[in-house]
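[1] Give me a 3D structure for the following:
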Amino acid sequence: MSERIEHTAIIPIAQAGQRFDRALATIFPQYSRSRLQAWLKSGAITVDTTVLRAKDLVCGGEQVRLSVLLEEEGAVAAEPIALRIVYEDDSLLVIDKPPSLIVHPGAGHAGGTLQNALLHYDPRLAGLPRAGIVHRLDKGTSGLMVVARNLTAHKLLVEQLQARSVKRDYLALVSAVVTSGGRATAAIGRHRRDRTRMAVRQDGRAAVTHFRVVERFAAHTLLRCSLETGRTHQIRVHMAWLRQPVVGDPVYGGRTRLPKGASEELKTALSGFRRQALHALELRLVHPATEQAVGWHSPLPADYAYLLEVLRGCR
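    I've put the predicted structure just below:
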């Protein structure tokens, strides 16, 4: 389903002498500069019925008209996949993602993803980049994600993520007895040999993970991790680098660690947990429409809760 956007505005006299693209960013602040520039190049933005270039200077007082049809992106098909929706309004959706659900199509999984499900739930999302998905969770990671439902919300949510003002807290069960909380600040980049993995690299991108101890077990620790940045696999890479890998992590976790004298139930529970024990527990942000601070909490999925129950019984 396509959607047409129509706006008219007058360039303030105070902006006389400015470049047209800068004036556009002022009078249409709800859209990103890159999107406005793309619309300008396509002829969707006119001034007094003529088309200006981005570098042209304005005099002030011109009438600007924006008329654009948001076309569906790519060939991602809508699929009737059940979603657990924690919250929704005209600006955003908050989804509680199960660990089995992949966020968007990629190599080896053209369908069956959150993006496919979102397009079925709200066909208007086809006009947004990746159906409004502004951040992701790895397959195997459960918990909260926010999805934008219009371009204004998309721009503002992306800006909050870039400004590191979105608060995302995770529960991570790690294979180590951690004595105290701390902060991991190692930069992260693509692995030099295995391009499907990430790694700590001096020439990587800045990455900061805060963590504190929630509960200790005989050979494991439950941590609450807060992301200051949002690098791919960030918590998983940082915990493995600290030699306290996330339990069940198929990429960075290493072999299963069993406490001395572990019961058969615990051995079965740990060896049978075949995904990273990572759950997006809390999400906090500023609502893009109301500008009020809002937040949500997600309970642990059943498999994760059961693993913790078994660990508690074996201390």
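
[2] all contacts plus neighbour counts: C-alpha atoms, from now on.
    Noted.

[3] part of a helix, is residue 130?
    Yes. Counting by DSSP: H, G, I helix; E, B strand; the rest coil, residue 130 falls inside a helix.

[4] how far away is the residue lying closest to residue 185 once chain neighbours are set aside from residue 234?
    Spatially, and ignoring its direct neighbours in sequence, residue 185 is nearest to residue 208 (4.6 Å; C-alpha to C-alpha, 6 or more residues apart in numbering). Here residue 208 is placed at a distance of 8 Å from residue 234 (C-alpha to C-alpha, to the nearest Å).

[5] go on, residue 66?
    Relative to residue 234, residue 66 is positioned 40 Å away (C-alpha to C-alpha).

[6] the more surrounded of these two?
    Counted by other C-alpha atoms under 10 Å, residue 66 and residue 234 do not tie: residue 234 has more neighbours, with 23 against 18.

[7] The more buried one and residue 207 touch, don't they?
    Yes. Judged on C-alpha atoms under 8 Å, residue 234 makes contact with residue 207 at a distance of 7.3 Å.

[8] where do the contact lists of the two overlap?
    Taking C-alpha atoms under 8 Å, 6 or more residues apart in numbering as the contact rule, the neighbours common to residue 234 and residue 207 are residue 188.

[9] One more, so I can put them side by side:
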Amino acid sequence: MKNLSFYKIEIEPDKNKRIDQLIASELPEYSRSRIKNWINRKDITINGKPCSPKDKILKKSVIEIRILENEELDIQPEKINLNISYEDKDILVINKNPGMVTHTAPGHFLGTLQNALLYHYPNLKNVPRAGIIHRLDKNTSGLIIIARNLIAHNSLVSQMKEKMIIKKYTALVTGMVTRNQIIRKKIGRHRINRLKMSVTDSGKEAISKIIVLENFKKSSLLDIELVTGRTHQIRVHLSSIGHPIIGDDLYGFKKSAHNHDKNLVNFLNSYHYHALHAKYLCFNHPITKKKIIINSEIPKSFVTIKSLLIKNYAKS
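    Got it, this is the predicted structure:
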């Protein structure tokens, strides 16, 4: 039996974007064509009324979306090893490897975290998106919370909405970041390259807290806490201040910036990930309400880059 998922999204007025564009920015794992099909099928309503894909939001509105999970994607369980950082009968916390896509989607039918979860935990077919509460980009590693039942799912989704889940990351970036700072820059879909996000006055509020942990020659190790959780937020914010994440070609990383270190460049030639790791989670257990704090190990490739940076810095 296929499962229904329901989403309720509060949208601010935006006379410049169509409703299908706004929903696509809220649910980036679904294609625009798929969203249009839902609208035409009347599975999406604005303030309780059917809408058209080209409609625009002229006042603060509530969008409700009814999704029949797996209606277009036959999501197959797949035997893929998982790194489990925490587990009980209600929740899991997975330490995702870099290179793994979080959700199954067109172009990514196999090899995803969702495929793996459905293999190891078949009952997750009864929970929206196999219980995945939040996502990480394919080339970002780190901690992801999984709800094992609907009660846990509803509680954790509510905590996400109320910004009660604390998420911290560590990143290696190009250039020496000289001070701790809070980046407050709105983020929206890039107007030309739809695969990218960008800093834009018409975007949504986005806040990132940046702490400098260590400086190397022409690079820095940072600790980042997300106050908001926009798509590609850390990547966009760091790029916007001139410090793209090592390995993040989409947002401006250039290997040539590290030509002074041949060993590092040689390693980066075969490195296809981002030096960005979701290292810390703090949230309330959905059932017991006890505070859960999880820390994770940094991937070996991340450690290798850091060690090469340290060696080069020591020589300078």
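
[10] Got a TM-score for the two of them?
    Overall, the chain-to-chain superposition scores 0.75 on the TM-score scale (TM-score structural alignment, normalised by the length of structure 1); 248 aligned residues with a C-alpha RMSD of 1.9 Å.

[11] So the residue nearest to residue 185 of structure 1 sits against residue 186, correct?
    Yes. Contact criterion C-alpha under 8 Å: residue 208 of structure 1 and residue 186 qualify, at 7.2 Å.

[12] For the residue nearest to residue 185 of structure 1, grab the count of nearby residues.
    19.

[13] tell me the contacts of it?
    183, 184, 185, 186, 227, 228, 229 are the contacts of residue 208 of structure 1 under C-alpha under 8 Å, 6+ apart.

[14] Could you list which of those residues belong to strands?
    183, 184, 227 (DSSP state E).

[15] Excluding chain neighbours, what is closest to the second one?
    Once flanking residues are discounted, residue 184 of structure 1 sits nearest to residue 209: 5.1 Å by C-alpha to C-alpha, 6+ apart.

[16] Do a quick rundown of the strands in structure 1.
    Using DSSP E, the strands assigned to structure 1 run over residues 3-10, 45-47, 63-70, 85-88, 92-97, 142-148, 167-174, 182-184, 188-190, 198-200, 209-216, 221-227, 278-286, 293-297.

[17] most packed of the ones you listed?
    Ranked by mean neighbour count, the strands of structure 1 are led by strand 142-148 with a mean of 25 (mean count of other C-alpha atoms under 10 Å).

[18] Over which residues of structure 2 does it lie when aligned?
    Mapped onto structure 2 using TM-score structural alignment, strand 142-148 of structure 1 spans residues 141-147.

[19] do stretch 36-52 of structure 1 as well
    By TM-score structural alignment, stretch 36-52 of structure 1 lines up with nothing in structure 2.

[20] one step back: anything in contact with each of residue 208 and residue 186 of structure 1?
    Common neighbours of residue 208 of structure 1 and residue 186 (C-alpha under 8 Å, 6+ apart) do not exist.

[21] And for residue 196 of structure 2, nearest residue in space, chain neighbours not counted?
    residue 190 (5.4 Å).

[22] Could you do residue 237 of structure 2 as well?
    Of all residues not flanking residue 237 of structure 2 in the chain, residue 183 sits nearest, at 6.9 Å (C-alpha to C-alpha, 6+ apart).

[23] which residues touch that neighbour?
    Counting by C-alpha under 8 Å, 6+ apart, residue 183 of structure 2 has contacts 206, 207, 208, 209, 210, 237.

[24] Just tell me what the third one corresponds to in structure 1.
    Think residue 208 of structure 2. Matched by TM-score structural alignment, residue 208 of structure 2 corresponds to residue 209 in structure 1.

[25] shouldn't its match be in contact with residue 224?
    No. If you go by C-alpha under 8 Å, residue 209 of structure 1 and residue 224 don't touch, sitting 10.2 Å apart.

[26] residues shared between the contacts of these two?
    Common neighbours of residue 209 of structure 1 and residue 224 (C-alpha under 8 Å, 6+ apart) do not exist.
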